[in-house]
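> need the 3D shape of this:
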Amino acid sequence: MIELGREESLALLTSVPVDRIGLAHQALPVVRPVNHLVDGDSIVIHTHPGSALLSATGIGRVVAYEADCLDLDARIGWTVMVTGRAVPVTTSSEAARYRRLLIPASTGRWITSCGSRPRLSPATAWRA
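This is a model prediction of the structure:
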């Protein structure tokens, strides 16, 4: 396996339409598929009202975000994992901008997942 740098890892995140976000909800781990966009150093997702993610972000919990692309027959691929705090998008101008850039898989509220500088170390991204 080859460790990947921050720039390549963020670029790989832009290449897949649906990934997974993991968080603790009511003391249990929860992993949900979400679509996203990478905006600079932020990963932006769209979630629906009443979701576990919205209740988790209300108190600033840490989330994990994972994306991959694997070819099981050829035994090659890559995976990227990002951890950070998820924070809601709070301005209407930001929300309007994200509505133009990302077609959500659901209706609801915009969330900026993993903040402005998500933790992304070479040890959490690899290519085989």
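> going by C-alpha atoms from here, please, whenever you check contacts or count neighbours.
Fine.
> state the next helix or strand along the chain beyond the lengthiest helix in the chain.
Longest helix of the chain, by residue count under DSSP state H: helix 92-101. Using DSSP states H and E, the helix or strand that follows helix 92-101 in sequence is strand 109-113.
> which other residues reach that following strand?
42-49, 54, 63, 84-89, 95, 98 (C-alpha atoms under 8 Å, 6 or more residues apart in numbering).
> for Lys48, which non-adjacent residue is closest in space?
One correction, residue 48 is His, not Lys. Spatial nearest neighbour of His48, excluding adjacent residues (C-alpha to C-alpha, 6 or more residues apart in numbering): Gly108 at 3.9 Å.
> next, count neighbours for the one you found.
For Gly108, the neighbour count with other C-alpha atoms under 10 Å is 13.
> which residues touch it?
Gly108 touches His46, Thr47, His48, Pro49, counting by C-alpha under 8 Å, 6+ apart.
> which of these count as buried?
Buried members of the contacts of Gly108, scored by 16 or more other C-alpha atoms under 10 Å, are His46, Thr47, His48.
> for the second one, give its distance to Tyr65.
Here the distance between Thr47 and Tyr65 works out to 14 Å (C-alpha to C-alpha, to the nearest Å).
> do Thr91 as well
Using C-alpha to C-alpha, we find Thr91 at a distance of 23 Å from Tyr65.
> let's see this one next, to set against the first:
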Amino acid sequence: MAHQPRRPTASRSDNPWPVSTAPAPRRTIELAPDEALRLLGSIPIGRIIFTRHALPTARPVNHVLDAGDIIIRTHEGAALVSSAQQGGPQGIVVAYEADDIDIESRLGWSVVATGYCRLVTDPAQVARYQTMLHTWSDQHMDQVVRIHPDLVTGIRLVAADGAT
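Predicted structure coming up:
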């Protein structure tokens, strides 16, 4: 067997994030579903988690909320589109996760919405969502999917002493 050279390892000084040996204690507070959905709607980006080739897959996407549903634009060849088409009229079960956690203070929140994802096929609705949601990608995002969350959970990370 041929000897493989060792790869250099990153030193602590190569890490751009602050490393703390003793982080301040944190408390986790469960969020009510309405509050969790409100927080999710307060930021423009999250991650959709769906099944591809029988394995979980996550993709970062931008979104808007519309009447409690999560709306995402994507392109025709996206794995999410083909999965949703294979799911038929009921769609496919997905999870949508978004968070806002400060790296230094380690305070913030995280929300997961789980529900059925369906393609939006009505041309008027597609046109409406295309005006509401401007994609961040240079790809032609002509497909729209709607996630109707059946389960919304979330946590808030706060300092153990209650200070934020």
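> for PyMOL, what selects the buried ones among the contacts of strand 109-113 of the first structure?
The buried residues among these can be selected in PyMOL (16+ other C-alpha under 10 Å) with this line:
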select buried, resi 42+43+44+45+46+47+48+54+63+84+85+86+87+88+89+95+98
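> just the contacts of strand 109-113 of the first structure: which are in helices?
Those of the contacts of strand 109-113 of the first structure lying in helices (DSSP H): Leu54, Ala95, Tyr98.
> quick check, nearest of those to Asp71 of the first structure?
Proximity of these to Asp71 of the first structure (C-alpha to C-alpha) peaks at Tyr98, which lies at 30.9 Å.
> now do the helices in the second structure.
33-41, 79-86, 123-132.
> got the buried residues for the second one?
By neighbour count, with 16+ other C-alpha under 10 Å as the criterion, the buried positions of helix 79-86 of the second structure are Ala79, Leu80, Val81, Ser83, Ala84, Gln85.
> kindly reformat those as a markdown table containing distance to Ala159 of the second structure.
Shown next, in a markdown table, are the buried residues of helix 79-86 of the second structure (distance: C-alpha to C-alpha, whole Å):
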| residue | distance to Ala159 of the second structure |
| --- | --- |
| Ala79 | 40 |
| Leu80 | 38 |
| Val81 | 41 |
| Ser83 | 41 |
| Ala84 | 41 |
| Gln85 | 44 |
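> of all pairs in these, which one is the farthest apart?
Using C-alpha to C-alpha, the buried residues of helix 79-86 of the second structure span at most 9.9 Å, a distance reached by Ala79 and Gln85.
> surely Asp102 of the second structure touches Gly108?
Yes: using C-alpha atoms under 8 Å, Asp102 of the second structure makes contact with Gly108 at a distance of 6.2 Å.
> mind checking which of these two has more residues around it?
Shown here are Asp102 of the second structure and Gly108; by other C-alpha under 10 Å, Gly108 has more neighbours (17 against 11).
> alignment lookup: that one to the first structure.
Mapped onto the first structure by TM-score structural alignment, Gly108 of the second structure lines up with Gly77.
> got the contact list for the most centrally placed residue in the second structure?
Relative to the mean C-alpha position of the second structure, the nearest C-alpha, by C-alpha atoms, centre = their mean, is the one of Arg47, at 2.2 Å. Taking C-alpha under 8 Å, 6+ apart, we find Arg47 of the second structure in contact with Ala58, Arg59, Pro60, Val61, Tyr96, Glu97, Ala98.
> which residue is the nearest non-sequential neighbour of the fifth one?
So that's Tyr96 of the second structure. For Tyr96 of the second structure, the spatially nearest residue (C-alpha to C-alpha, 6+ apart) is Ile48, at 4.6 Å.
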